[in-house]
Every structure is written in structure tokens, then in C-alpha cells.
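Chemist: Kindly return the folded structure for what I paste below:
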Amino acid sequence: MGRMTQRLKVHRIGDRSVSRIESVAVEEPLEIRVAALPDRGVPAGGNPLRPASTTVTTTMRLPGDDFDLALGHLVAEGLIGGGDDVATMMHCTDTGPDGSPTFNVVEVTLAAGVALRRPITERTEVATSACGVCGSTSVDDLIAALPHSPADDEAAFGLEAIHAGMAAMRSRQRVFEATGGVHAAALLAPDGEVLVVREDIGRHNAVDKVIGWAAREGRLPLRGHALLVSSRAGFEIAQKAAVAGAPVLACVSAATSLAVEVAERSGVTLLGFVRDPRATVYAHPGRISGTDPGL
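Modeler: Presented below is the predicted three-dimensional model:
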């Protein structure tokens, strides 16, 4: 799995101690930079101009799917509207102490005439893989700024389809299978097909990677789809689902109070503890067949 895992010598202790070689998930920083093209755009030769770039964030991540992560982060943070706002993405030629390329910097060049939709705030400077700090300072700000409202989405899923989607996501978690050390997110289509699965050491990064894939594929907003996540549902996860226009968010673990508030007010159906054959519906149960919409 290339740069995603590393083989290390470890010591298992307990009833019987043993030394062995095991795989661990690789954790490396990714710096996301954004540059804006002048109105004249890309020259005839096909190579974009190289305007000065600005660092949006540096996050610790599992290497791989870096363009999806960068694009998804910009969309989920409300900095751009979708894939059409981007002209090019490229890894910068940064090098490590040994002189070899690290591929730990992605530069996103906006399309001609496109500008970031809001200023880059101090909180975007550095983020851990777990913090996933959102661009809104309150639920009120988030709801007011939503580019797509999931509230009128008539999506419907049977609970068995959600469970089958979770099982399919788990079966495609190659890095988790090797290391046990990463989260995953997936996108479930209206017909029950799992369209994409992305892994990362941070659950927020995994969601950003799925949203970035959807942006590249021209699938935003995610009307009719369910976003699946192998973690709890916190404020930031619910925020990202709402910004992407996903009408259903299903998580393996519990939901927090702010996540429930975001789901209630944005119109997202929020499920937690999705573990076959059960689930807990925290908000808008009417989209899940077999539940009483009056509950």
C-alpha cells in the first residue's frame, strides 16, 4: 500500500511476550495552498500561470487521495463552491531531509475569475487530523451560509440498505485491515451502491476526501445520497454533510448534541450506532423506511 503503511518491529506483551513485525498507518502533514488566476486564465500553451499562493491549512493525514482531500476541504469549509471553481491541482516539489520528494504540499489554482468565498481565518492555519474545526462560529452562521438545503430532499433508504452500505465500506478498508488505525467515509447512492470509500487517520479528513471525490465527479450537491462514516457524529461531521447537501448521515458511533442540532436545523437525517440490525435515528427519521416519521 505504498506510503499508506509502514512496517515496524513491535513487542506484544501479555500471557506470552513476542516480538513481531506489524504494519502501522503512516501519518504525515499535508499543506493545502490556494492560488488565484488572473481573469485572463490559462495561456494558450496549456500551462497555468503561477500566481502567489496562500496556505489555507496544514493537516495531519494518511497519504493518498491528496487532491480529493484538498478539494473536499475547500468545499466543506465553504471556501469554494465545487470542482468547477478549480483550474488545476498539483503536488509541489517539496523535499525531505534526505532530498527526496515528500508530496506533502498540494497547490490548488482557482479557475479564472474565481475568488475564495470567505477570508482565510487564523483557525485554518494548522489543524490536526482529528480536530476538523469548521469555518462557522455557530450553528446560526452555518445554517445561514448553507449553499444547498437538504431539508426538501425526498431521499429514502431502508435501514437494511444503510447496513449493507456500512458492510461494503468496511470490506473496502484496506489500510484499516492492515493496521487497525484509520477511519473511513463512503458515499451511498440512492440505488444502494457504494460509490466511493476513502480512508484517513482523521475521520474529518476521510469525509473531506469523499466530498472532494464528489466535487471532481460533478456530483455536488449530494442529493439523494447517504454519507457513511466509521466514527461518531460530531458537529464538524454534521456540518460537512450539510454543506455538501447530503440528506442522510449515518455513523457507526454516537452523535453529539451539536451534531443533532445541526441535523435538525439543516434537514439532515442523522443516524448513529449503525450496527446491524439496529440504529439510532437522532433527527428526521422519515427518510428511513420502517420508522415512524411522527416520532
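Chemist: C-alpha from now on. contacts and neighbour counts both.
Modeler: Noted.
Chemist: correct me, but V248 touches S266?
Modeler: No: V248 is beyond contact range of S266, at 11.0 Å (criterion: C-alpha atoms under 8 Å).
Chemist: between those two, who's got more neighbours?
Modeler: Taking other C-alpha atoms under 10 Å, V248 and S266 do not tie; V248 has more neighbours (33 against 26).
Chemist: quick one, what contacts that one?
Modeler: Listed by C-alpha atoms under 8 Å, 6 or more residues apart in numbering, the contact set of V248 reads H225, A226, L227, A241, V268, T269, L270, L271, R287.
Chemist: what about the nearest residue to H11 once chain neighbours are set aside, which SS state?
Modeler: Take H11 and drop its neighbours on the chain: the residue closest to it by C-alpha to C-alpha, 6 or more residues apart in numbering is S19, 4.5 Å away. What DSSP: H, G, I helix; E, B strand; the rest coil gives for S19 is strand.
Chemist: in the chain, which spans are strands?
Modeler: Along the chain, counting by DSSP state E, strands occupy 5-12, 18-25, 28-36, 53-61, 86-91, 105-110, 157-158, 183-188, 194-200, 226-229, 248-251, 269-275, 278-283, 288-289.
Chemist: Adding distance to I211, write the ones you listed out as TSV.
Modeler: Listed next are the strands of the chain as TSV, based on distance: least, C-alpha to C-alpha, whole Å:
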stretch	distance to I211
strand 5-12	24
strand 18-25	22
strand 28-36	16
strand 53-61	16
strand 86-91	14
strand 105-110	16
strand 157-158	20
strand 183-188	9
strand 194-200	10
strand 226-229	9
strand 248-251	13
strand 269-275	17
strand 278-283	22
strand 288-289	22
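Chemist: Proceed likewise with the subsequent sequence, for comparison:
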Amino acid sequence: MAIQTHPSTITKFRAGEALVLTDTLAVEEPLGIALLHGPARQRKNLSVTMRTPGQDEELALGFLFTEGIIRRYDEVQELRHDDHHQLTVILREDVSLDLPTLERNFYTSSSCGICSKASVDAVRTLSTFSLPADAPSTWTVTPDWLHQLPERLRQQQALFAQTGGIHAGALFEPGGSLLLLREDVGRHNALDKLVGNALQAGQLPLQNQVLLLSGRASFELIQKAAMAGIRFVAAVGAPSSLAVELAQEMDLTLVGFLREDQFNVYHGLERIQPALTT
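Modeler: Sure, this is the predicted structure:
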């Protein structure tokens, strides 16, 4: 099993007293993601991401899918761990790639998944599973149910409980139970792991699930959600302006600042019942 925490001796100052204690840190390590593709089995080193070890295959699959590099799990022939810090995704020989797109080398840190990309246009990937903008809502949730989500998430965050330094993404059945949770030092990694899991299980698009983010909602996270067909994203933190613009463009319900007694709706109010007055 991957080591996800690391002990560290610290000096803690509290009430004027210095205490030597052992703290528990979330592990952050690099993972290189490479492709083998084509009849000649060409190798392309695609990305280095700083991640919490664990569910590396899900992470790689989710990353490749949300970047538009693969469309289906059956395009993958094999997932090979070269070592602890390198994973190679071997594609079927007949899978064609957009090689000019792959000429971009990614460096993905735990805090920013698109820092190396030149512009918004370079990351505005067309959603594979996006629904028409006028697609009717087939389900709604209540404010009372939404208010419960942050605490339900915290109760299941084992790594956060130990370290206080980890992000999470979780999928919920609308108005119901927690379906899947992933944690990582990178918020985008946690979401990629969720998407990768769904891709392997043949569960995409995720249009009948609610995605909960433990932190803020950035443009990249909304883009990844849209790529996976998610129609409802709730975040404990704030959304960015580009995240709101993309949610509007994709007709995706976006909730921010979700607390036990409040939340803000930035788009998609019709998916929350009873209808709120504006």
C-alpha cells in the first residue's frame, strides 16, 4: 500500500510555551505519466504531477481523459508501473493521437494543474459528454441536503483527519449517499482520480451525480467536471470568475461557499428545490 503520511518532528508554540511534538504530514511525491502509442510503440513523456501516492492508475486515466487525450477506457491496452515515480499508459496500436497537442509538455504542481499552459484557449477542451445547453434537469436537490455535505465529507476524509493538509473530491447520489471519495494534496488530482475510477468502471458520463470539492472551484476543476459530464458542482470554497463563466457556458450548476447554514448559487438555480427567490 502506498505511504500517504510522513511523521515530522516540530516545535509548537502555544500559550507562550514551546513544545516538541511529532506532526503528521501528507506525502507529496512526483509521478511521471508517459504514453506508448502507435505501431512503432513511440514513447511520449507527457506530464509530471505532484501527488499523494495511491490510486495512481486512476489519476493517470483521469488526467488523460480530462485532457482529451483518450476518450474511452478500451483505448488503453495496459497500465504499467515502471517504478514508484513513473507510470506508462500503453495505448492500443490503432488509437490515433492528436500529436500537435501532445507537443505541449505539462508540469502539474499540487496547487495548479495548468500553470504551464499558455492561455485559456489551450485548456478549453471540448467536453466529451457535455449535454446541450438547453438540456432539461431531470433531478433536483434540496438546500437542507446540500448543507449536510461538508460535514459528511469531513467524516470520511481519513487523510485530512491525520494531516489537515489534503484536498478531497467526492461524488454523491443526488439527495442521497456518498458514492466515491478521493483525497490528494492536489485538488485537481483528487478529481482526476474520481474521473479515472469512473472511466475504468464504465460509469461515464457522471450526469446523475453531485460533485463536492473540499476547497475552491477553479476553472480547471469545472472543465474537468464538464469533461466527465457532471452537471452539479458544489464547493466549500469560492469559485473563480472563469469557473463561473464556464459553468454558465456548460449549463452546469455551481454552488460555492457551502456551509451548514449557507451557500451561494452562481449558476443553475433550477436544480435546487424548493425554488429560491431572486
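Chemist: Most neighbours of all the contacts of V248 of structure 1, which one?
Modeler: Of the contacts of V248 of structure 1, V268 is surrounded by the most neighbours, 31 neighbours in total, counting by other C-alpha under 10 Å.
Chemist: Hmm, L249 and it touching each other?
Modeler: Yes: in this structure, V268 of structure 1 is within contact of L249 by C-alpha under 8 Å, at 6.9 Å.
Chemist: list the residues that contact both of the two?
Modeler: A241.
Chemist: Closest to P51 of structure 1 out of the contacts of V248 of structure 1?
Modeler: P51 of structure 1 lies nearest to A241 out of those, by C-alpha to C-alpha, at 32.0 Å.
Chemist: what sits against the aligned partner of W139 of structure 2 in structure 1?
Modeler: By TM-score structural alignment, W139 of structure 2 lines up with A155 in structure 1. Residues in contact with A155 of structure 1 (C-alpha under 8 Å, 6+ apart) are P190, R223, G224, H225, P247, R287.
Chemist: ranges for the helices of the stretch 151-278 of structure 2?
Modeler: Along the stretch 151-278 of structure 2, the segments classed as helices by DSSP state H, counting those that start in this stretch run 158-163, 187-201, 219-227, 241-250.
Chemist: Out of the ones you listed, flag the one nearest R14 of structure 2.
Modeler: Closest of the helices of the stretch 151-278 of structure 2 to R14 of structure 2 is helix 158-163, at 18.8 Å (criterion: C-alpha to C-alpha).
Chemist: In CSV, list the helices of the stretch 151-278 of structure 2 along with distance to T277 of structure 2.
Modeler: Putting the helices of the stretch 151-278 of structure 2 into CSV (distance: least, C-alpha to C-alpha, whole Å) gives the following:
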stretch, distance to T277 of structure 2
helix 158-163, 36
helix 187-201, 32
helix 219-227, 26
helix 241-250, 19
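Chemist: For the counterpart of G132 of structure 1 in structure 2, grab the count of nearby residues.
Modeler: Counting by TM-score structural alignment, G132 of structure 1 lines up with G113 in structure 2. Neighbour count for G113 of structure 2, taken as other C-alpha under 10 Å: 19.
Chemist: Please pull up the equivalent of L69 of structure 1 in structure 2.
Modeler: In structure 2, the residue matched to L69 of structure 1 (TM-score structural alignment) is L59.
Chemist: ok, now G290 of structure 1?
Modeler: Counting by TM-score structural alignment, G290 of structure 1 corresponds to P274 in structure 2.
Chemist: And for its match, nearest residue in space, chain neighbours not counted?
Modeler: T142 (6.5 Å).
Chemist: Touching, that neighbour and L149? I think so.
Modeler: No: T142 of structure 2 sits out of contact with L149 when judged by C-alpha under 8 Å, with a separation of 11.5 Å.
Chemist: For these two, indicate the residue with more neighbours.
Modeler: Per other C-alpha under 10 Å, whichever of T142 of structure 2 and L149 has more neighbours is L149, with 22 against 14.
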